[in-house]
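Asks: based on what follows, work out the 3D shape:
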Amino acid sequence: MTEMTFDDLPQSVGHITQGAPFALGEEELDAFAKATWLDKAYLDDIPEFPETLVEGFLLLSMLDAAAKLASPASSSTMWGLNYGLDRVRFIAPVHMGQRVLSTYEILAVEPKDNGYKVLRRCTFTVEGQDRPAMVADWWSLAFPRGTVERARERS
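Replies: This next block holds a predicted model:
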């Protein structure tokens, strides 16, 4: 499937998308610590905590951007938003500079209002490793383009 349209969603169960590899560096780790106040909450250094270890919640926060960059979804026919997570597991460590590979598999598509709830299994794996670093089951809502605009006009 090259570009998935809104009308393609009901038949997309089982579709797998591979994202481009990415790596997180010191700049991203520092920015995340500052934005989430981890730099304030953990003032005392924990000597046994490796400085190069990527925080699990930083990986989780990458889901949306990495999925958007990997997605063949047509932004001209639909738009989506976060609906929630059913399950998240941090299985293996990720360290600064390691290349992370992302995979997204559509597990379910269910009608919801004028759109669909879409469940994707999102897997991040460090390149060269067998075990995934993180697996998250993530629900999104997808609506046909124009739905939000029409709702705003009625408000």
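
Asks: CA atoms for contacts and neighbours, from now on please.
Replies: OK.

Asks: and stretch 48-65, which residues are buried?
Replies: Neighbour-count burial for stretch 48-65 flags 54, 56, 59-60, 63 (criterion: 16 or more other CA atoms under 10 Å).

Asks: for the comparison step, fold the sequence that follows:
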Amino acid sequence: MRTFANVQELKEAVGETLGPTEWRTVTQEQVNTFADATDDHQWIHVDPERAKESPFGGTIAHGFLTLSLLPSFMTQLMSVGEIEMAVNFGLNKVRFAKPVPVGSRVRATGQIVSVKNSPAGQLAELKVSVELEGERRAVCVAEALLLYVAKA
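Replies: Next up is the predicted model:
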């Protein structure tokens, strides 16, 4: 993990690549819990027997489940000191390039794209790539926005 003393130090690191994070296994229990939370119970995610006959050969994680791992990955990629809080501000662009089979392992890298002044604080953009173990192509690429609010 890269630790930045403050937002100014983060600004000076624009262009830097962070990571990778630790590998994380995507489990069927996790997929089922996500399906319950989002009411997305499509069989390709939650029916292992039926999914064996699919082109994927088994169940796959929801794309949005993969995306929802970003906050956890971010805490492994970096921390910023001298702030009151960091808030997920949004996403500019997201692509799900490949499915994530249940039981596989994923990890992330990030690149600091920009850090700009905002009325509410400092807005950082990170390009986060989630990779699947054994694959060269990322399974998810997202331009994540984080708002850093200075201590009062």
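
Asks: let me see the TM-score of these two.
Replies: Here the TM-score for the pair of chains, by TM-score structural alignment, normalised by the length of the second structure, is 0.82; 142 aligned residues with a CA RMSD of 2.2 Å.

Asks: let's have the buried residues of stretch 48-65 of the first structure in TSV, adding secondary structure and distance to residue 43 of the first structure.
Replies: As requested, the buried residues of stretch 48-65 of the first structure are arranged in TSV below (DSSP: H, G, I helix; E, B strand; the rest coil; distance: CA to CA, whole Å):
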residue	secondary structure	distance to residue 43 of the first structure
54	coil	17
56	helix	19
59	helix	22
60	helix	23
63	helix	28
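
Asks: show me what residue 145 of the first structure aligns to in the second structure.
Replies: Residue pairing (TM-score structural alignment): residue 145 of the first structure is matched to residue 151 of the second structure.

Asks: strands of the first structure, residue ranges please.
Replies: All strands of the first structure, identified by DSSP state E, fall at 16-18, 78-90, 100-112, 115-126, 134-144.

Asks: let's have those in a markdown table, adding mean neighbour count and distance to residue 67 of the first structure.
Replies: Listed next are these as a markdown table, based on neighbours: other CA atoms under 10 Å; distance: least, CA to CA, whole Å:
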| stretch | mean neighbour count | distance to residue 67 of the first structure |
| --- | --- | --- |
| strand 16-18 | 17 | 9 |
| strand 78-90 | 14 | 12 |
| strand 100-112 | 19 | 7 |
| strand 115-126 | 22 | 8 |
| strand 134-144 | 20 | 11 |
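
Asks: now the ones you listed in JSON lines, with distance to residue 31 of the first structure?
Replies: JSON lines is the format used below for these (distance: least, CA to CA, whole Å):
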{"stretch": "strand 16-18", "distance to residue 31 of the first structure": "26"}
{"stretch": "strand 78-90", "distance to residue 31 of the first structure": "21"}
{"stretch": "strand 100-112", "distance to residue 31 of the first structure": "19"}
{"stretch": "strand 115-126", "distance to residue 31 of the first structure": "21"}
{"stretch": "strand 134-144", "distance to residue 31 of the first structure": "21"}
